[in-house]
Every structure is written in C-alpha cells, then in structure tokens.
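A.B. asks: This is the structure alone, sequence omitted:
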C-alpha cells in the first residue's frame, strides 16, 4: 500500500469539503423551496380552511358530541381525538397565517419608498384572498402575467419568513 503525500491529502480534503458544501447548499435550497411551497399551499387553501373553521363548532367536540360520535366508530377515542386535534391545528395555523398576512401588510405599508413591495403584497392579496385571476390582476396593475407570478413569488417568500420565523430565512 502506498502512502499519500501531504499534497494528495490536501487535495482529497478540499474535494470532500467542496462536496459537503454543495450538499449543504442543495439541502438549504430544498428546505427553502419546501417552505415556499407550503406557504403557497396555505394561501391556495385559505378560504377552504376559513370555511372549515367557521362551520366547525368546537363545542361539538365536547363530552356530549364525543360520546355520540364514539357510538358510531368502533375505536372512537383515537379517531375523535385525532379529528379534534386536526381541527385545532388548522385553527391555530389559520390564525398564525392571518397574523403573518397582517404583519406583511403593515411592513409593506411602512416601506413607502419601496413601491414594489406594496405592489407585491397587493397582488398576493388579490390572487389568494380576493380570488382574482392572474389575467385580471395583470390588467389592473398594467403588467404582464409573468410579472404577476414573480410578484406572488416575492411576496410569498416574505410571508414564509413571517410564517416560519428564523427557519424561513437563508443564513449565510
């Protein structure tokens, strides 16, 4: 077996470090993409979640309601508990999303010198909360449809930071 020279060891070490750095960067990008995708999913389903919460009466899940549902389900306790927890998580997430949207609106309003940030928020709101089509938004804002998508992406990235906190930003 042949001994490696210091130069060869240095070359191997630098190659390993480069591979490790690239893997780390790829992992960070994947995480950022996942957060952005999740933010957009929350926005796309915002109205459905709001309707679900409005129609779900938490008192239905209190003792009387639980016992009625238990009679319908063989292993009712686990299922009822799971349904109740899912409903509560949805409620908490929507409240969190509402607060993040309000914070984003406030931040964009404060950035008067940066007109694009207010426009991005306006476009995000029009698309997901007001349910306007991409074509309608593009016409009203006097921009092309591709610019609407870019504005939505930019605003959703900012919203992701507010939703996911420090995990929503890229730290270099």
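C.D. replies: It's in. What you see is a predicted model, and the numbers here were worked out from it, not measured in a lab.
A.B. asks: CA atoms for contacts and neighbours, from now on please.
C.D. replies: Will do.
A.B. asks: ok, now which ones touch the residue nearest the centre of the chain?
C.D. replies: Geometric centre of the chain, nearest residue: residue 39, 2.0 Å, by C-alpha atoms, centre = their mean. For residue 39, the residues meeting the contact criterion (C-alpha atoms under 8 Å, 6 or more residues apart in numbering) are 156, 159-160, 163.
A.B. asks: likewise residue 14?
C.D. replies: Contacts were defined as C-alpha under 8 Å, 6+ apart; by that measure residue 14 touches no other residue.
A.B. asks: what do you get if the cut-off is 10 Å, keeping everything else the same?
C.D. replies: With C-alpha atoms under 10 Å, 6 or more residues apart in numbering as the criterion, the residues that contact residue 14 are 8, 20.
A.B. asks: Could you check how far it is from residue 96?
C.D. replies: Separation of residue 14 from residue 96 (C-alpha to C-alpha, to the nearest Å): 44 Å.
A.B. asks: Put this next to the first one:
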C-alpha cells in the first residue's frame, strides 16, 4: 500500500469515527431526556423530602466529636438537593416551552400525551382513550416530544448529526 493510499484510508477512518461520535452525542441527548422525564416525579419528590439540615435529622444521637463528618454529609445532601432543583427547573422551563410551541402549531395533543405519560403516569392505552387516538399515535407523539424537548434541555448537542 502506498503512502497516499494510507493517508486516504486514515482520513476515511477519522471521518467515520467523527460521525459515530456525533451520532452517540445525539442519541445521548435523546436518551438522557427520556431518562429525566421517566424520573421527573421522583426527582421532585427527592427535592421536596430530602433532609438537608442537621436539625431535621438530629434525634439526640449526634455526637459533637463527629460533627465535622456530619456537616460534610449534610453539605453533600444539600449539594445534591440543589442540583436536583436546578435540573427540575430546567425540565419545567423545557416543558413550558414545548407546551407553548405545540399550542402555537396546533398539536397540543402531542404535549398532552407526554404529560399524561410521564407526569400523570398513565399507560399508552389510557392516553389513547383519553385523546381519542391509537396507541401507535401516542407512542409516536411521545417520541416526537422527547426529541423536541432534548433540544430545549441539551441545545446543539441534541441536533448534531
């Protein structure tokens, strides 16, 4: 194999690797959006119920000698709680924008399908019944909404092809 042939081959391999990486990023945004929506209610519950103050958990068994370790633990919980709140806020903003977009284009039922499935925990069958459509339509609408929502959550990373 000549040097020129090797260079051409290396360029093709590099192009293919870049294409695969971009495809993974795009799929990653979609996957992460679906995962966030699947766990949305649990994230909200975690934020609302997490104990983040020593006084919230002090049952008289905290030893003052161990307070540094306890404080670090509580700080860790607070940090987790704050990160959860930030993510919930991002999701709420994305949901609001997605709802408004669907209202503007006249396909609010797509958004309703997403809301009924992920937030209200309805089955595809129940959603189809409520929206007077087929289960296949419900699945397609939810997938469409997840793709659109991934752009609101992950920006350009969700658009890379």
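C.D. replies: Good, I have the coordinates. Here the structure is a predicted model, which means the values were calculated and not measured.
A.B. asks: what's the TM-score for these two chains?
C.D. replies: The TM-score (TM-score structural alignment, normalised by the length of structure 2) is 0.81; 156 aligned residues with a C-alpha RMSD of 2.7 Å.
A.B. asks: Would you mind finding the match for residue 134 of structure 1 in structure 2?
C.D. replies: Applying TM-score structural alignment, one finds that residue 134 of structure 1 aligns to residue 124 in structure 2.
A.B. asks: which one in structure 1 is aligned with residue 95 of structure 2?
C.D. replies: With TM-score structural alignment defining the correspondence, residue 95 of structure 2 maps onto residue 101 in structure 1.
A.B. asks: Am I right that that match is in contact with residue 159?
C.D. replies: Yes - under the criterion of C-alpha atoms under 10 Å, residue 101 of structure 1 is in contact with residue 159, at a separation of 7.0 Å.
A.B. asks: which residues are in contact with both of those two?
C.D. replies: Common neighbours of residue 101 of structure 1 and residue 159, using C-alpha under 10 Å, 6+ apart, are 121, 124.
A.B. asks: So for those two, which residue has more residues nearby?
C.D. replies: residue 159 (26 against 21; other C-alpha atoms under 10 Å).
A.B. asks: Helix or strand: which one has the alignment partner in structure 1 of residue 46 of structure 2?
C.D. replies: In structure 1, the residue equivalent to residue 46 of structure 2 is residue 52, according to TM-score structural alignment. Under the criterion of DSSP states H and E, residue 52 of structure 1 resides in helix 46-55.
A.B. asks: tell me the helices in structure 2, going along the chain?
C.D. replies: Under the criterion DSSP state H, structure 2 contains helices at 3-38, 40-49, 54-57, 67-105, 108-114, 124-131, 135-154, 156-159.
A.B. asks: Burial-wise, tell me which of the ones you listed comes out on top.
C.D. replies: Ranked by mean neighbour count under mean count of other C-alpha atoms under 10 Å, these are led by helix 108-114, which reaches a mean of 22.
A.B. asks: quick one: contacts of that helix?
C.D. replies: Identification of contacts with helix 108-114 of structure 2 by C-alpha under 10 Å, 6+ apart yields 37, 95-96, 98-103, 115-117, 119-124, 127-128, 130-133, 137-146.
A.B. asks: Stretch 21-28 of structure 1 too?
C.D. replies: So stretch 21-28 of structure 1 is contacted by 15-20, 29-34, 169-172 (C-alpha under 10 Å, 6+ apart).
A.B. asks: got the contact list for residue 129 of structure 1?
C.D. replies: Neighbour list for residue 129 of structure 1: 43-47, 123 [criterion: C-alpha under 10 Å, 6+ apart].
A.B. asks: cool, residue 41 of structure 1 as well?
C.D. replies: Neighbours of residue 41 of structure 1 in contact, by C-alpha under 10 Å, 6+ apart: residue 35.
A.B. asks: which residue numbers in structure 1 go with stretch 11-21 of structure 2?
C.D. replies: For stretch 11-21 of structure 2, the matching stretch in structure 1 spans residues 17-27, with TM-score structural alignment as the criterion.
A.B. asks: Quick check: that stretch compared with structure 2, mean distance?
C.D. replies: When structure 2 is overlaid, stretch 17-27 of structure 1 sits 1.2 Å from its aligned residues on average, using mean C-alpha distance after the TM-score superposition for structure 1.
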